[in-house]
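>>> I'd like to go over a predicted model; first the sequence, then the structure.
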Amino acid sequence: MCARFSISSPLDMLRTLFSFSPDFHFSPSYNIAPGSQVPIIRKDIATGEAVVSNAQWGLIPGWSGTSKPRSNLINARLETIDIKPSFKHAFAGQRCLIPCTGYYEWKTDSLGEKQPYLIFSASNPLFFLAGLWDTGSAPQEHDLDCCTIVTTEATGTPAEIHSRMPLTVTRDYFTEWLGGMDRTSVPSPSYRETFSYYPVHKKVGNVRNNTADLIEKINLDEQPSQGSLF
């Protein structure tokens, strides 16, 4: 699964690919956790143009009658995305891209302790996760745009850390993913990122920590023991 990631690049990198209002703001964040506001790129339902907006990470299906995200809807498994009631509607017409500069996974070491790693694109400092979005609402409450990250079976380098990985979309496949309605528009491996990784400090496990040093490579020999994921 993907339960923590970073967006450390300035918005100028997004502006080279998409146009959006100067009123839109998103500060670098090095430890994005479920429930956080994140930027997403989606097709505007009225115009069909790609737009950039903020959404809360944790999908709330529009039919659920609530504005509270469920923690188990931060990820959507690609294998069942078109049949699960929580995701199939969004998969058929409400897809998005979620910018990312790296995501974190934990691996249990030989001493039984969980060591975090930053996994990042081998070729693009800013890459894009495949996502779904929806608008949850409840009586007498404001509508709330929300999103989830699509995950798939890990292959290549990430498989050394975890059995799952985010589905990614390369820049030459944005239109197909955002406009797709079924599995024929799921990017093949040739339209996905390849990854590298390195170990990072265990303090990334505390969601209150959100500083630039979280994404720095560490020497495992200097890593303190007994880190906590949350």
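Cool, got the structure.
>>> going forward, measure contacts between C-alpha atoms and count neighbours the same way
Fine.
>>> how far is the helix or strand harbouring residue 196 from where the chain is centred?
Assigned by DSSP states H and E, residue 196 belongs to strand 195-199. Mean-position distance between strand 195-199 and its chain equals 17 Å (Cα atoms, centre = their mean, to the nearest Å).
>>> Packing partners of that strand?
Packing contacts for strand 195-199, counted by 3 or more Cα pairs under 8 Å, 6 or more residues apart in numbering; DSSP states H and E, involve strand 114-121.
>>> Next secondary structure after the strand it packs on?
Helices and strands here follow DSSP H and E; after strand 114-121, the next one along the chain is strand 127-136.
>>> let's bring in a second model and compare:
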Amino acid sequence: MCGRFALTAKAKEVEIFLGLAELDDFPPRFNIAPTQPILMAVSTPRPEGSNLPRRRAALVRWGFIPGWAKNPRDMPLLINARSESAAEKATFRAAMRHRRTLVPASGFYEWRREGKGRAQPFWVRPRKGELVAFAGLMETWSEPGGSEIDTGAILTTEANSDLAPIHQRMPVVIPPEHFSRWLDGVKYEPRDMADLLAPVEPGFFEAVPVSDKVNSVANVGPDLQERVEIDFEGPRSEGKLDTQLSLF
């Protein structure tokens, strides 16, 4: 699962990495939480012969609301979608077909259960320090009054062997060479995406134990990613961290 992540790269780095039109500068974000705005890259039509980028940036609410929802308060907070079933679920089916996105990140946080009532957080980052792109889905929800809000979720898959001792799920990582295929809902159907929904190879990420300051959304500084010493090796969690971070 992915319940918190970070994006600390500069706008120009993100722009180049995702092949976006020019991005405005934005501050580093060390503790991005559900319901907050997150950056997504989406495919955009390009006139023939144009040199404009084929992708644009969208700022969306992290918490997916399907277009058919009458009242979001009656639904759980959908920050993640299981990649194995998203194409069949009524909630995500249309977005999986037409509105696949990329979510730039510097890494994510995950918690390992270590006994009753205790969870050790880890900062999970690319071992080489590069940006990554999580597989995302986007949906525009229309309020009864007529206003619209763009919303999104991050797709998850089974954890690889490196991260399985911490948690059984992890975000789906889309390699740069497959950005275009993932975003192209015209040429490629969800069934063509199966190979991209597998766990990233072992060794790609490293998990750094960090303090529980990350548990509070009020804490947003770089100190959240500082390594701490841990002396308890407990079993990984087989349940959810809390009800807010439930998977659909």
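Good, I have the coordinates. Bear in mind the structure is a predicted one, so any value in this text is a computation, not a measurement.
>>> Provide the aligned range in structure 2 for the strand holding residue 196 of structure 1.
Aligned using TM-score structural alignment, strand 195-199 of structure 1 spans residues 205-209 in structure 2.
>>> Repeat that for stretch 165-174 of structure 1.
Aligning stretch 165-174 of structure 1 against structure 2 (TM-score structural alignment) gives residues 170-179.
>>> Going by neighbour count, list what's buried in the matching stretch.
170, 171, 172, 173, 174, 179 (16 or more other Cα atoms under 10 Å).
>>> For the second one, which residues are in contact?
By Cα atoms under 8 Å, 6 or more residues apart in numbering, residue 171 of structure 2 lies in contact with 1, 2, 134, 135, 154, 155, 156, 157.
>>> which residues of structure 2 fall in strands?
4-7, 29-32, 37-43, 55-62, 80-82, 100-105, 107-113, 119-126, 132-142, 148-158, 169-171, 205-209 (DSSP state E).
>>> Relative to residue 219 of structure 2, which of those is closest?
Residue 219 of structure 2 lies closest to strand 29-32 among these, at 7.3 Å (Cα to Cα).
>>> what about the closest one, how far off from structure 1?
On superposition with structure 1, the mean distance recorded for strand 29-32 of structure 2 (mean Cα distance after the TM-score superposition for structure 1) is 0.8 Å.
>>> Which positions in that strand come out as buried?
29, 30, 31, 32.
>>> list the contacts for the spatially most central residue of structure 1?
Centroid check for structure 1 by Cα atoms, centre = their mean gives residue 149 as the closest residue, at 4.8 Å. Taking Cα under 8 Å, 6+ apart, we find residue 149 of structure 1 in contact with 2, 74, 75, 76, 98, 129, 130, 131, 132, 166, 167.
>>> ditto for residue 122 of structure 2
109, 110, 111, 112, 207, 208, 209, 210.
>>> how far away is the first one from residue 68 of structure 2?
In this case it means residue 109 of structure 2. 31 Å (Cα to Cα, to the nearest Å).
>>> between these two, who's got more neighbours?
residue 109 (26 against 10; other Cα atoms under 10 Å).
>>> Tell me the one among the buried residues of stretch 170-179 of structure 2 nearest to residue 201 of structure 2.
Nearest to residue 201 of structure 2 among the buried residues of stretch 170-179 of structure 2, counting by Cα to Cα, is residue 173 at 9.8 Å.
>>> How about the contacts made by the nearest residue in space to the closest one that is not next to it in sequence?
Nearest in space to residue 173 of structure 2, with sequence neighbours left out and distances taken as Cα to Cα, 6 or more residues apart in numbering, is residue 134 at 4.6 Å. Listed by Cα under 8 Å, 6+ apart, the contact set of residue 134 of structure 2 reads 102, 103, 104, 105, 154, 155, 171, 172, 173, 174.
>>> wait, which of the contacts of residue 122 of structure 2 is closest to residue 142 of structure 2?
Using Cα to Cα, residue 109 comes nearest to residue 142 of structure 2 of the contacts of residue 122 of structure 2, at 31.3 Å.
>>> which one in structure 1 is aligned with that closest one?
Mapped onto structure 1 by TM-score structural alignment, residue 109 of structure 2 lines up with residue 104.
>>> Give me the spatial nearest neighbour of that match, chain neighbours excluded.
residue 118 (4.7 Å).
>>> swap in residue 33 of structure 1?
In this structure, residue 33 of structure 1 finds its nearest non-sequential neighbour in residue 4, 5.1 Å apart by Cα to Cα, 6+ apart.
>>> Would you tell me which helix is longest in structure 2?
Longest helix in structure 2, counting residues (DSSP state H): helix 11-18.
>>> in that one, what's buried?
So helix 11-18 of structure 2, judged by 16+ other Cα under 10 Å, has buried residues 11, 14, 15, 18.
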